[in-house]
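Colleague: this is a predicted model, with the sequence first.
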Amino acid sequence: MPKNWLSYDQQVDLLSQRGMRVDDNVAASEFLSRVNYYRFSGFFRHWQHDPAKGDNRFFEGTSFDDIRSLYDSEQELASVCDELLHPLEILLRTKFAYAYGRHVGVTGMFARGEGFTQSPQQDAERVEEHALSNLDRSKEAFVAHYRDDVKQGRTYKPEAYDRMPIWVAVEAFSFGTLSRLIEASGDSGVLDHIADSMNTSRKLLPGQVKSFVYLRNRVAHCAQLWNHRVLDVPGLQPKTSRRIKRTYRNFSDHSVYKILVALDDVATRSGISTNWLEDTIEPLLDNHPLLAKGITQPARYGEMPSNTLID
């Protein structure tokens, strides 16, 4: 069906018509002028009877202020995640450049795929192509300084980066590319060096870094974390998982909380944070049990009981 343009006040009226309690229409309209109605609907659809089949009525007792409080709490969670992901990403860039330079080579080696284990699939893209793509698109002056004008058509050839040290190149890689390079460095000694220097598991680190990229991307793009089922699930030591479940709370395998546990573990082991989960995450979740429910045990639309949603 065609959609009609609605003013912010009309959007509030629509929510009221569908049964949501709105105690302050002006404040609600002002909120929707800052937070897109469609973004907000990703939260409030859990309070609707059956939106997939067009039944957009809200459960009795549904409150705009309650859902807004949930949204605001998630924004706070995203902010504190970003505060730790940022220094951890910088640490991983530093550790990779140092280890690669020592075990494989300093200049140009990465551009030729040296030290990386390639996919056995014949038509798979080579690992270094991700790094080269990042460098080719970069407008940074430090990249241009080390990049020679050696091209095939409009694309730079690997030889264009023969003078570029790995510690320069790594600063132009996306976090996703860095994750791929770390994962592909198992046979060259680079991954072992990184894991040892961070006092963490060689086996678990690549998957954990991949999950950190996943979380960072969701935070960077302001994507919903509450009731989101994670695709890139990190591994945890069994004793770590048992300790967290015993000390704090239970969590499902595809929860955002599992990434937070892995993030806390790696940050603690590498020395960039202490008690982040206990001192920062847990108080936030304790203050908002509904946020905690969707972060630790994500549910699809219709799966979360109405008595959980409405106090």
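Modeller: Nice, thanks for sending it over. All of these numbers come straight from a predicted model, not from anything done at the bench.

Colleague: when you work out contacts or count neighbours from here on, use the C-alpha atoms and nothing else.
Modeller: OK.

Colleague: contacting residues around residue 248?
Modeller: Contact analysis of residue 248 by CA atoms under 8 Å, 6 or more residues apart in numbering lists residue 282.

Colleague: against that first model, consider the following:
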Amino acid sequence: MAEARVVGDDHPADSSSSAGGRRRRPLTLRAIDPLPSLSKKLKWEGPLSFRGVCEAESVLGRASRPPGQSGPRRRRRGCLCPLPCRHELLRFSGYARYFQKAPHLGDDDFRQGVVFDEIRAVYDADEALRIALVRSLAKVELMLRSHVARVVADEHGAYGRYLEESFYTDIGDREPTVESCLRDIDRSKDRHILHYRESGINRADYSKLPVWSAVEALSFGTLSKAIERGAGGDLADAVATSTGIAKGGFAYRVRALVYLRNRCAHHSRLWHHSVLDAGPTPNNVRKKAKREAGQFEPRSVLDIIASLDDMASRAEVADPLLPRLLVEHPRDSAFWQGLVRPQSPRDHGRDTP
């Protein structure tokens, strides 16, 4: 197995120490497959394994920094740890994979010139992006709840109708949208929902539950389904008009926001991630974003961010996020390139040792 040697820190002298009473122990940083039994079934982005974890944690941050430059490190169990947390090694390895030479060919060495701080910077930037997105996504989600409640109440009545199966246009053998709504409402423990629920019955009579209370109990995913399928498919256009956002592809743009919110909520990697459920970002919105940020792939996270910025700005609920990203990340940085041109990791093949 290919290995990369890292110079170790000073340790107390032993029988093999130099006359000075101190010695420098070489450490080995290598990539391993922690579950070999699964390697034939899964493409495992193996974690970084340190031969002598405490020693590696104590020196890796210093050894990878330019001479004379130091950075904050946390003391944990008697060693200085440059990683966010020892328990995050597995997550961290998913980022480190992109800095290796050819793991798909069995070469796990890191590319020439790669330093630990470069990988750590990408790791931290990805976390910061998720946190920033959660704030903007929350503002847009709350705005959508309010407008859905208002449109339904004004055009279809505040009670009963929105919980009838015929109100939604469902597709194929998927779960009826009304069942998704009722399940979320049944799960709620909020007093404004419990008020309409009697104990000892399988399902409460929610015919008197106002829509503005019900929407607060719906998950963002269920709310997205209701927008897409409600009022025979017309609810999406009505909500878009109410918010001042373009009607074209509105429901699918909301669904893309749900996808992005879920990845952020589960702390999933956004860097080098190709969005599976990308919504149809309007051409004028995409062109405007590209004038500011340059070219990016249609399934990149930046495409959804451009759509989010447009919706947040038009509804006047949040400031755009893209300009902040441009200030914080140079276009030639590893993090920016991973956002605009996401690539799948070149992982070990089935026959790669």
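Modeller: In hand now; what should we look at? Computed from a predicted model, the values in this text were never measured in an experiment.

Colleague: just tell me what residue 338 of structure 2 corresponds to in structure 1.
Modeller: Aligned counterpart of residue 338 of structure 2 in structure 1: residue 294 (TM-score structural alignment).

Colleague: which residues in structure 2 form helices?
Modeller: 53-63, 89-96, 116-156, 177-187, 191-194, 211-217, 220-229, 235-243, 250-265, 283-293, 301-314, 322-328, 334-340 (DSSP state H).

Colleague: the aligned residue in structure 1 for residue 248 of structure 2 and residue 41 of structure 1, how far apart?
Modeller: For residue 248 of structure 2, the aligned position in structure 1 is residue 203, judged by TM-score structural alignment. From residue 203 of structure 1 over to residue 41 of structure 1 the distance is 40 Å, taken as CA to CA, to the nearest Å.

Colleague: go on, residue 88 of structure 1?
Modeller: From residue 88 of structure 1 to residue 41 of structure 1 the distance is 32 Å (CA to CA).

Colleague: now swap in residue 232 of structure 1 and tell me
Modeller: Separation of residue 232 of structure 1 from residue 41 of structure 1 (CA to CA): 25 Å.

Colleague: so for those two, which residue has more residues nearby?
Modeller: residue 232 (18 against 13; other CA atoms under 10 Å).

Colleague: how about the nearest residue to the counterpart of the more buried one in structure 2, chain neighbours excluded?
Modeller: Under the alignment (TM-score structural alignment), residue 232 of structure 1 pairs with residue 277 in structure 2. Of all residues not flanking residue 277 of structure 2 in the chain, residue 256 sits nearest, at 5.8 Å (CA to CA, 6 or more residues apart in numbering).

Colleague: contacting residues for the counterpart of residue 227 of structure 2 in structure 1?
Modeller: Aligned against structure 1 by TM-score structural alignment, residue 227 of structure 2 finds its counterpart in residue 182. In this structure, residue 182 of structure 1 makes contact with 96, 190-191, 206, judged by CA under 8 Å, 6+ apart.

Colleague: distance check, residue 90 of structure 1 against residue 265 of structure 1.
Modeller: Applying CA to CA to residue 90 of structure 1 and residue 265 of structure 1 gives a distance of 17 Å.

Colleague: residues in contact with residue 70 of structure 2?
Modeller: For residue 70 of structure 2, the contact set (CA under 8 Å, 6+ apart) comprises residue 62.

Colleague: meant to ask about residue 252 of structure 1
Modeller: Contacts of residue 252 of structure 1 (CA under 8 Å, 6+ apart): 258, 296-298.

Colleague: over to residue 47 of structure 2?
Modeller: 31-34, 89-94.

Colleague: and for the match of residue 248 of structure 2, the neighbour number?
Modeller: Residue 203 of structure 1 has 14 nearby residues by other CA under 10 Å.

Colleague: that one and residue 94 of structure 1, how far apart?
Modeller: For residue 203 of structure 1, the distance to residue 94 of structure 1 (CA to CA) stands at 20 Å.

Colleague: same question, residue 100 of structure 1
Modeller: 10 Å.

Colleague: for residue 79 of structure 1, same thing?
Modeller: From residue 79 of structure 1 across to residue 94 of structure 1, the span is 23 Å (CA to CA).

Colleague: same check, this time on residue 116 of structure 1
Modeller: Residue 116 of structure 1 is 18 Å from residue 94 of structure 1, by CA to CA.

Colleague: same check, this time on residue 159 of structure 1
Modeller: In terms of CA to CA, residue 159 of structure 1 sits 24 Å off from residue 94 of structure 1.

Colleague: also residue 257 of structure 1?
Modeller: 27 Å.

Colleague: same question for residue 101 of structure 1.
Modeller: Distance from residue 101 of structure 1 to residue 94 of structure 1, by CA to CA: 11 Å.

Colleague: which neighbours do these two have in common?
Modeller: residue 167.

Colleague: compare neighbour counts for the two and give me the winner.
Modeller: Neighbour count, other CA under 10 Å: between residue 101 of structure 1 and residue 94, residue 101 has more, with 18 against 15.

Colleague: spatially nearest residue to the counterpart of that one in structure 2 (excluding sequence neighbours)?
Modeller: Matched across to structure 2, residue 101 of structure 1 falls on residue 153, judged by TM-score structural alignment. Leaving aside its sequence neighbours, residue 153 of structure 2 sits nearest to residue 211 (CA to CA, 6+ apart; 6.9 Å).
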